[in-house]
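**Student:** Structure for the following, please:
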Amino acid sequence: MMPHAHAPRPVLPAIGLGTWQIKGEDAYRAVRCALEAGYRQIDTARLYGNEAQVGRALADSGIDRDQIFLTTKYAQYRPGGEERALSESIEKLGVDRVDLWLMHFPLKDPAENLAVWEWFLGAADAGRVAAAGVSNHSIEQIDALTTASGVAPAVNQVKFNPARYDPDLVAAHRDRGITLQAHSPLRQPRLDHPTLAAVAERRGATPAQVVLAWHLAHGVPVIPKSVHPERIAENYAALGLRLTTADIAEIDALGRHESSLHASGGQH
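**Tutor:** This is a model prediction of the structure:
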């Protein structure tokens, strides 16, 4: 097994645009709108079927490529398709590299999961991707990859929101030097939850902004999804919202009665 270079960890923008389930021209328009609103991270995946539209929006935006952090993912079902997947993603996106390439979900066989991870690391070594990471992996699965390959994923993107808050999960990623990134940040609890509504009223913000600011207070970058220009702008404005320690504690409490959270739960 060849040793791998240890590239610097990427610094993810605090708020990016997620594009799960956004198809066709809706994807193009959402990305254009997000970039105009100030977003500088766009998250897509081969499985989403919208890489070509995302790439066209990036090109048409006129924004310098180096100013945009671009993430895509490969949903591998068995080892062997990585080369084709990465080549096709890069071509559809119209770029010469991606900033972050994620294993979309873990394979059940640990040996096969390691084989795919080794290929991802090789792509990073070759400069075709700036950083390699995973999505929907548990801490146990991450530790297995790190132990076997000698390199920890730069990022683990998981379903994470107030209803699923687990301080141990946050700490486990921090202790390993891995960025925990949240997909589906606004899905649970409902945005009309009394706790979120009360904090929003106190802070002169919307419940969605409160939830996103809560993530950022915990050091968890987020990729909320929307196709509505007003919501895209609203979500991005959460960057300017600061919650108090009491606000954060109230929202933390929403996750106390959840069962132990494993990062592999909830995929997109």
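**Student:** going forward, measure contacts between C-alpha atoms and count neighbours the same way
**Tutor:** OK.
**Student:** contact partners of the longest helix along the chain?
**Tutor:** Ranked by residue count, the top helix of the chain under DSSP state H comes out as helix 110-125. When contacts are defined by C-alpha atoms under 8 Å, 6 or more residues apart in numbering, helix 110-125 is touched by residues 4-5, 78-80, 82, 101, 103, 106-107, 129-132, 141, 144-145, 148-149.
**Student:** Filter these down to just the ones in helices.
**Tutor:** 82, 141, 144-145, 148-149.
**Student:** Out of these, which comes closest to His218?
**Tutor:** Of all these, His218 sits closest to Gln141, with 22.9 Å by C-alpha to C-alpha.
**Student:** wait, doesn't Gly49 sit right on Lys23?
**Tutor:** Yes: using C-alpha atoms under 8 Å, Gly49 makes contact with Lys23 at a distance of 7.1 Å.
**Student:** List the contacts of Ala163.
**Tutor:** Contacts of Ala163 (C-alpha under 8 Å, 6+ apart): 188-189, 254-255, 258.
**Student:** repeat that with 10 Å
**Tutor:** Listed by C-alpha atoms under 10 Å, 6 or more residues apart in numbering, the contact set of Ala163 reads 185-190, 251-258.
**Student:** and it, that one's in a helix?
**Tutor:** Yes: Ala163 forms part of a helix when assessed by DSSP: H, G, I helix; E, B strand; the rest coil.
**Student:** For this structure, which segments count as strands?
**Tutor:** For the chain, applying DSSP state E gives strands covering 17-18, 41-43, 69-74, 100-103, 132-135, 155-159, 179-183.
**Student:** Ends of stretch 57-66, what's the gap?
**Tutor:** Using C-alpha to C-alpha, to the nearest Å, the end-to-end distance of stretch 57-66 comes out at 15 Å.
**Student:** so how far is that stretch from its chain's centroid?
**Tutor:** 20 Å (C-alpha atoms, centre = their mean, to the nearest Å).
**Student:** show me what contacts Gln21?
**Tutor:** Applying C-alpha under 10 Å, 6+ apart, the residues contacting Gln21 are 27, 44, 47-50, 225-226, 268.
**Student:** I meant to write Arg46 there.
**Tutor:** Applying C-alpha under 10 Å, 6+ apart, we find Arg46 in contact with 52, 72-76, 85-86, 88-89, 92, 104.
**Student:** Let's see this one next, to set against the first:
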Amino acid sequence: MPASTSVKLNTGAEKPTVGLGTWKSQPGAVEHAVEYALKNGYKSIDTAAAYQNEKEVGQGIKASGVARESFFLTTKLDNPDQGHPAEALESSLEKLGTTYLDLWLMHWPAPMTKEGGPDHSIDWLDTWKAMEKLYLENPDKLKAIGVSNFSIEFLERLLAEAKVVPAVNQIELHPSCPQLELVEFCRKKGIVVTAYSPLGSDGSPLLKNEVVNKIAAKYDVAPANVLISLQANRPGVTVLPKSVTNERILANSKIIDLTEAEIDELHAIDKTSHFRACEPNWTGFGTLGFPDAKP
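**Tutor:** Coordinates of the predicted model:
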């Protein structure tokens, strides 16, 4: 499967395959990263209220001088804001300095209090229904809505009652966490998957993996390019490499076409080395339906 440059959402919109991720990107550094990425060809920027850098992302967008309509912007509803999504949406728009979002995601199916504990007075499904209402009544503000960190179990519950099928499910994907069944489930339901942490983690052992380096040597690219390209070669999948370094931001945008045999070889890494960069195990919520999560 050759790598794609964009993937069509169930709304009809095109989401660029490679975007700049900003998780763990610090204020100051993230502003420059967003500005540099947009000035150098990136067409997709991803952030979240929980990252506490929406304001700086917005400053980077403004500093780039790039027209808002020329790139795809995603942010996420934070867990403590699930009881008041309308106010949270307005806050994100203000901080980002934009009048609309191309995509708004529920960050986790885990309503929480401001103090960080589980808020069992709120059902995340009711939050999704509130997001649907905002989407349907405000097409000028929301071009698409979706979810993040949703397992098959949680998607099945959502789809049983949803008026709007999520456009995207953003999940952790890399050779040590390929989530093949979840990706296939989303594909069958018309839900695009966006891969975060495609390298595995900071200082990931995948960058030194023998299989990854063998393929990198064949194509004369860095191991990171192989890991990012793996996701771009999967149908219906987009990917979010994260960096605040100019050289790496540019390098991460280089996608190569992998053979089916190479894709299978990369996914086989999970059989001997499985790990998650972001463990979906929340106090009061359990493992959120992920069968490989640690209890």
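**Student:** The equivalent of Gln76 of structure 1 over in structure 2 and Ala50 of structure 2, how far apart?
**Tutor:** Using TM-score structural alignment as the criterion, Gln76 of structure 1 maps onto Asn79 of structure 2. Counting by C-alpha to C-alpha, the separation of Asn79 of structure 2 from Ala50 of structure 2 is 8 Å.
**Student:** More neighbours: the two, which one.
**Tutor:** Asn79 (23 against 16; other C-alpha atoms under 10 Å).
**Student:** In contact with the spatially closest residue to Val183 of structure 2 that is not a sequence neighbour, which residues are there?
**Tutor:** Once flanking residues are discounted, Val183 of structure 2 sits nearest to Val193: 6.7 Å by C-alpha to C-alpha, 6 or more residues apart in numbering. The contact partners of Val193 of structure 2, taken as C-alpha under 10 Å, 6+ apart, are 7, 9, 147-148, 167-173, 182-184, 186-187, 231, 234-239.
**Student:** what residue of structure 1 matches up with Pro27 of structure 2?
**Tutor:** Alignment note: Pro27 of structure 2 maps to Gly24 in structure 1; criterion TM-score structural alignment.
**Student:** was I right about its match contacting Gly55?
**Tutor:** No: between Gly24 of structure 1 and Gly55 no contact is recorded; they are 11.8 Å apart, counting by C-alpha atoms under 10 Å.
**Student:** Between these two, tell me which one has more neighbours.
**Tutor:** Taking neighbours as other C-alpha under 10 Å, Gly24 of structure 1 and Gly55 compare with Gly55 leading, 21 against 14.
**Student:** in terms of contact, does the more buried one touch Glu25 like I think?
**Tutor:** No: in this structure, Gly55 of structure 1 is not within contact of Glu25 by C-alpha under 10 Å, at 11.9 Å.
**Student:** Give me the common contacts of the two.
**Tutor:** With C-alpha under 10 Å, 6+ apart, Gly55 of structure 1 and Glu25 have common neighbours Val31.
**Student:** of the contacts of Arg46 of structure 1, closest to Val210 of structure 1?
**Tutor:** Once C-alpha to C-alpha is applied, the member of these that ends up nearest Val210 of structure 1 is Thr72, at 27.0 Å.
**Student:** count of neighbours near that closest one?
**Tutor:** Number of residues near Thr72 of structure 1 (other C-alpha under 10 Å) recorded here: 24.
**Student:** count of neighbours near the counterpart of Ile223 of structure 1 in structure 2?
**Tutor:** Matched to structure 2 by TM-score structural alignment, Ile223 of structure 1 sits across from Leu240. Residues within reach of Leu240 of structure 2, counting by other C-alpha under 10 Å, total 28.
**Student:** What of Lys218 of structure 2?
**Tutor:** Residues near Lys218 of structure 2, counting by other C-alpha under 10 Å, number 8.
**Student:** picking that back up, mark which of the contacts of Arg46 of structure 1 are buried, thanks.
**Tutor:** Among the contacts of Arg46 of structure 1, those classed as buried by 16 or more other C-alpha atoms under 10 Å are 52, 72-76, 85-86, 89, 92, 104.
**Student:** And those residues, which two are furthest apart?
**Tutor:** Ala52 and Gln76 (19.5 Å).
**Student:** Kindly reformat the contacts of Ala163 of structure 1 as JSON lines containing distance to Glu36 of structure 1 and neighbour count.
**Tutor:** What follows is the contacts of Ala163 of structure 1, written out as JSON lines (distance: C-alpha to C-alpha, whole Å; neighbours: other C-alpha atoms under 10 Å):
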{"residue": "Pro185", "distance to Glu36 of structure 1": "22", "neighbour count": "25"}
{"residue": "Leu186", "distance to Glu36 of structure 1": "22", "neighbour count": "24"}
{"residue": "Arg187", "distance to Glu36 of structure 1": "25", "neighbour count": "15"}
{"residue": "Gln188", "distance to Glu36 of structure 1": "28", "neighbour count": "17"}
{"residue": "Pro189", "distance to Glu36 of structure 1": "29", "neighbour count": "17"}
{"residue": "Arg190", "distance to Glu36 of structure 1": "28", "neighbour count": "12"}
{"residue": "Ile251", "distance to Glu36 of structure 1": "31", "neighbour count": "20"}
{"residue": "Asp252", "distance to Glu36 of structure 1": "33", "neighbour count": "18"}
{"residue": "Ala253", "distance to Glu36 of structure 1": "36", "neighbour count": "14"}
{"residue": "Leu254", "distance to Glu36 of structure 1": "34", "neighbour count": "19"}
{"residue": "Gly255", "distance to Glu36 of structure 1": "34", "neighbour count": "20"}
{"residue": "Arg256", "distance to Glu36 of structure 1": "38", "neighbour count": "15"}
{"residue": "His257", "distance to Glu36 of structure 1": "40", "neighbour count": "10"}
{"residue": "Glu258", "distance to Glu36 of structure 1": "38", "neighbour count": "12"}
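**Student:** Could I get the strands of structure 1 in CSV, plus columns for distance to Ser264 of structure 1?
**Tutor:** What follows is these, written out as CSV (distance: least, C-alpha to C-alpha, whole Å):
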stretch, distance to Ser264 of structure 1
strand 17-18, 18
strand 41-43, 19
strand 69-74, 15
strand 100-103, 12
strand 132-135, 8
strand 155-159, 7
strand 179-183, 12
